[in-house]
Every structure is written in C-alpha cells, then in structure tokens.
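>>> how would this look folded up:
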Amino acid sequence: MIEYPRLTADLVVLTIRDDRLKVLLVVRGRQPFKGRLALPGGFLEHGESLEETAARELFEETGLDADRLHLKPTGIYSDPERDPRSRVITVSYLAIAPNLEMPSPGDEILSTDWYEVDDDLYMNLAFDHARILEDALEQARALLEQTSIGTTFCKEPFTISELRRVYEIIMDIQWNQGNFQNKVLGIEGFLEYSGEKGSKGPGRPGKLYRAGPVRKLNGLMKRPKTAGTLVEG
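Now for the predicted structure:
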C-alpha cells in the first residue's frame, strides 16, 4: 500500500528582545515530543495553501497575527524519518520583525515564549527543528547583507550605534564602530540624516538617522564566515 506523505508548515519567527536574538517557540502538549520545545507549525488542511497553513498555525499556537509579518519560504524538509508518526514533508517559513508582542499558548500547547538563540537551544528542539532554525537564521543573515531590513529594528530616529547593534546581534559578529559607520554612510540611500542629535546613554550626542529609500544593498553589508569575528571594514 502506498503511503502518501502529509504536508506541514513550520515557522521560524525571529526578533530582538532584551538586546538578544530570540526565536518564537512552543512547548508541545501532545506526542510525539510532548513537553519539548518546537517551532510553531502544523498540518495542511483541506482547501488551504501552505502559506495559509503557516498563518493559521501561528495564530492558533501563539496568538500572533501573521498579517503584520512577511512570511518567506526558506526550505523543504523531506527526510523519511523526520517525524515518527508518518511520512511528513514540511515547508519552513521565516519572519523577522522588531517589537513583536509576547505570545499566548493555544490548544494543545503547554506554553509559548521567546527563546534566546544559542547552542543549548539547538540541543533541545523536537523533530529536525534545529536544522530548520539554523537554515532560516542563515537566510536572515543574508537578508541583512542584501537588504535594508536592519533599519526596521530601530525606532526612528536612531543612532548608527543602535543600527550596528542590530547587525551584531543577528549576524553574531563584532563590528568596528568607525568602519561600520563609514560603510553604512557610504551606501547611497541607505540612511538619511534627520538633522537632529541625541543619545540614549552616556557620552556625546550622536547624529540621528532615518531609513533611506534604498531597499536592496546587493551584498554591501557582507559579514565574515566566522561567527564572533571583529569586522574591520
């Protein structure tokens, strides 16, 4: 008898909270992997597209509304052993956005929260969700290289130091302050000076900026291959 695979959608939702990169996770309330951390997601229902499945599961499991997020498909995972219940193929979706609210657990979810992305977290995820998270995070970093999405994490007007911290958190690097400033100011249309100065900490007030009209950076913010590297230029 032919076993036809079932389809699911899983979501990797990333944000910055408390100066840390965090991912939205749920604690599963049923088997398999009951009590384990997992990405939000679930099975395709009749009459749905996978994008609609992703949006529905996000709301049902965490209470977050996908309408304010841009869900980007990031991968297809089809290992025959990835789900102990049956043959399941999943499509993963990535969303990265600032200032996302606290989630609330839905039915069959014990709890849901924002978890800091670190090595220990990868060891505790159900199914193959560690691989899905790792792949999506690489795509999030590529978006910072290729687009101006980093500015959306800063409340306008913002300092260049605030923007630099966004890149450091998501890319897992340290960026030389002066070289970062020269780089972002050297990209035409990336930032626009607001005409104001300000400071959110000790030290001299710095110039305040807004996001410019340019959306594609074409790799001009490329990071090194080794995490934690001090970027000099």
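>>> Could you use CA atoms for every contact and neighbour count after this?
Fine.
>>> Going by residue numbers, what spans are helices in the protein?
With helices called from DSSP state H, the chain shows them at 50-62, 119-123, 129-146, 160-171, 177-185.
>>> Quick check: buried residues in the second one?
In terms of neighbour count (16 or more other CA atoms under 10 Å), helix 119-123 has its buried residues at residue 122.
>>> Report the inter-axis angle for the lengthiest strand in the chain versus helix 160-171.
Ranked by residue count, the top strand of the chain under DSSP state E comes out as strand 6-17. Relative orientation of strand 6-17 versus helix 160-171 (axes from the mean of the first three to the mean of the last three CA atoms, to 10 degrees): 150 degrees.
>>> Show me which positions of strand 6-17 end up buried.
For strand 6-17, by 16+ other CA under 10 Å, it's 7-17.
>>> and those as JSON lines, adding distance to residue 212?
Shown next, in JSON lines, are the buried residues of strand 6-17 (distance: CA to CA, whole Å):
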{"residue": "7", "distance to residue 212": "40"}
{"residue": "8", "distance to residue 212": "38"}
{"residue": "9", "distance to residue 212": "34"}
{"residue": "10", "distance to residue 212": "33"}
{"residue": "11", "distance to residue 212": "30"}
{"residue": "12", "distance to residue 212": "28"}
{"residue": "13", "distance to residue 212": "25"}
{"residue": "14", "distance to residue 212": "23"}
{"residue": "15", "distance to residue 212": "22"}
{"residue": "16", "distance to residue 212": "22"}
{"residue": "17", "distance to residue 212": "24"}
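>>> next up, for comparison:
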Amino acid sequence: MDKRLIPNISVDAVVFGFDDFHLNILLVTRPVYHEGKNYIDWKFPGDLIRKDEDLDVSAERILYEQTGLQKIYLKQLKAFGDTNRLKRQPRDMTWLYAIDHPEERVITIPYFGLVNLSEDVDYKTSLNGNARWFPVDEVKDLPLAFDHRDIFTFALETLRNELRNQPLAFELLPPKFTLSQLQRIYEVVFEKKLDKRNFRKKIAGLRYIVPLHEKETEVSHRPAQLYMFSKDIYQKLHTRQFDFTI
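Next up is the predicted model:
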C-alpha cells in the first residue's frame, strides 16, 4: 500500500447530475475476483486519504483521478463508521486485502456533489473508462459494494431536504435556464407532478430568480424566456426562517 495513505480513513463522492430529463448518479466499476468467479460491483468514487491532505482536498483529488470530474459543487455529508461496513458480503473483503490492512476498520466521509449535465457536455461524456452515469431509479437493481447503498439513500434524502431549504437546484441547472427546466428538477427529485400554474406563482415571488431579456435558441418549440439565479440577491434576502419549499 502507498505509505502516504491513512489505512482507516477514506472519502467517497456521491455526485448527482441532472440532464433535463433524469436525475443521475455517478458510479465507478469495481472488478472483484472471489472464490473462482469474477464480479463487477459498482461503487462511489472513493479511496483512502493521504496523510498530508485535508479531507476536502482528498475528495477533489480522488474524484478527479477516478472519474475525470473537477471543479464541481462538493459538500461533506457525514461519517459512516459501522464496524462491519466493509464486510457486508464476503467478496468485499478482497478490497481490504488489496490495501494490505485486512484488519483495519475503515471510516468513510462521503461528499455530496451536484453537476449540470445538459450543457456541461464534458461532465457527461469525458469520464474515465470505469466511470458511468446511471439514472437514480436504476440504482436499486445494481450490485453496490460495501455500505454504499446506505450512503446513497442518505445522500438522496439530503438532496431532497436541502432543495426544500436552499437554492441548490441551481447547481443542477445551466447559468441561464427556463422555468420548465427548474420545475422538472423538483418533479424528478421528489418523484411527483407539480401544477405548472402554482409552481410559476411561487417562482414569481422569489426575487433572486431573475428574468432575462433572452429566450431559448435552436429549439423546435416556441422559445421560452430564460432566467438566472442571483446569488447576491439571495444572500441579501436569506434568513434562517427562509423556506424554499415548492
């Protein structure tokens, strides 16, 4: 094992991407040979941290090394430290032997990431060979390594909670967006259809969603007006009691 690494602390990156139609999750393959058979498990990009790195730096480095993504929104979630988190299934133990410390207890600190896939084409297509986007609703059918299903469930619930109280939806949108795009994010994440009239009435009262003197271009339908999120206005208006629920 690389002597620069700490054998019992890791970070994982749980990155959600929105492509105008689906909420996606970024996973990497984890080939495993166990008891004479080859398996392909999926996991979040993650690895042990280095002794000379802050956690945030480790998360950014590991995400870039394993997927090619960089300079995206990342926020620390919480620590996962169940004593059996790496031993949920026998073949998970092969990873512990690979790092030369099968006896170590590894605690992981997942990071929650958001990225827009509709305009940031590189984020969608220029991934490393073992990284892939999956629609969130397909994750239930994938073999996930370790306790990554628990981490996924917690991260998705965190996304829903934070969309109710913070303007994180705009991390999933291009800088200029339509109200239909914004509405679709909430419908996809919360898995429910929203009334268009009520949604737009709510949006009309949010001063930090600023209408632009621009419309969509190169579309087959009637071009819709474009809007932008003003962080400056939001920060001036934001209070602890602020409710972003749609």
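>>> circling back to that earlier point, give the aligned range of the longest strand of the first structure in the second structure.
Aligning strand 6-17 of the first structure against the second structure (TM-score structural alignment) gives residues 8-19.
>>> from memory residue 123 of the second structure sits against residue 132, does it?
No: counting by CA atoms under 8 Å, residue 123 of the second structure does not reach residue 132; the two are 10.5 Å apart.
>>> and the match of strand 6-17 of the first structure, how far out from the chain's middle?
6 Å (CA atoms, centre = their mean, to the nearest Å).
>>> Closest to the centroid, which residue in the second structure?
Closest residue to the average C-alpha location of the second structure: residue 15 at 2.1 Å, with CA atoms, centre = their mean.
>>> In contact with that one, which residues are there?
25-26, 111-115 (CA atoms under 8 Å, 6 or more residues apart in numbering).
>>> Compare the helices of the first structure and give me the one nearest residue 78 of the first structure.
For residue 78 of the first structure, the closest of those is helix 129-146, at 11.6 Å, according to CA to CA.
>>> ok, average deviation of that closest one from the second structure?
Superposed on the second structure, helix 129-146 of the first structure shows a mean distance of 1.3 Å to its aligned residues (mean CA distance after the TM-score superposition for the first structure).
>>> Compile the contacts of residue 15 of the second structure into CSV and extend it with columns for neighbour count and distance to residue 184 of the second structure.
Shown next, in CSV, are these (neighbours: other CA atoms under 10 Å; distance: CA to CA, whole Å):
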residue, neighbour count, distance to residue 184 of the second structure
25, 23, 17
26, 23, 20
111, 25, 24
112, 21, 21
113, 22, 19
114, 23, 16
115, 25, 15
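>>> any idea what sits nearest residue 117 of the second structure, other than its immediate chain neighbours?
Excluding the flanking residues, the one nearest residue 117 of the second structure by CA to CA, 6 or more residues apart in numbering is residue 19, at 4.6 Å.
>>> if we can go back for a sec, could you dump the helices of the first structure to JSON lines with distance to residue 216 of the first structure?
What follows is these, written out as JSON lines (distance: least, CA to CA, whole Å):
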{"stretch": "helix 50-62", "distance to residue 216 of the first structure": "24"}
{"stretch": "helix 119-123", "distance to residue 216 of the first structure": "31"}
{"stretch": "helix 129-146", "distance to residue 216 of the first structure": "6"}
{"stretch": "helix 160-171", "distance to residue 216 of the first structure": "16"}
{"stretch": "helix 177-185", "distance to residue 216 of the first structure": "13"}
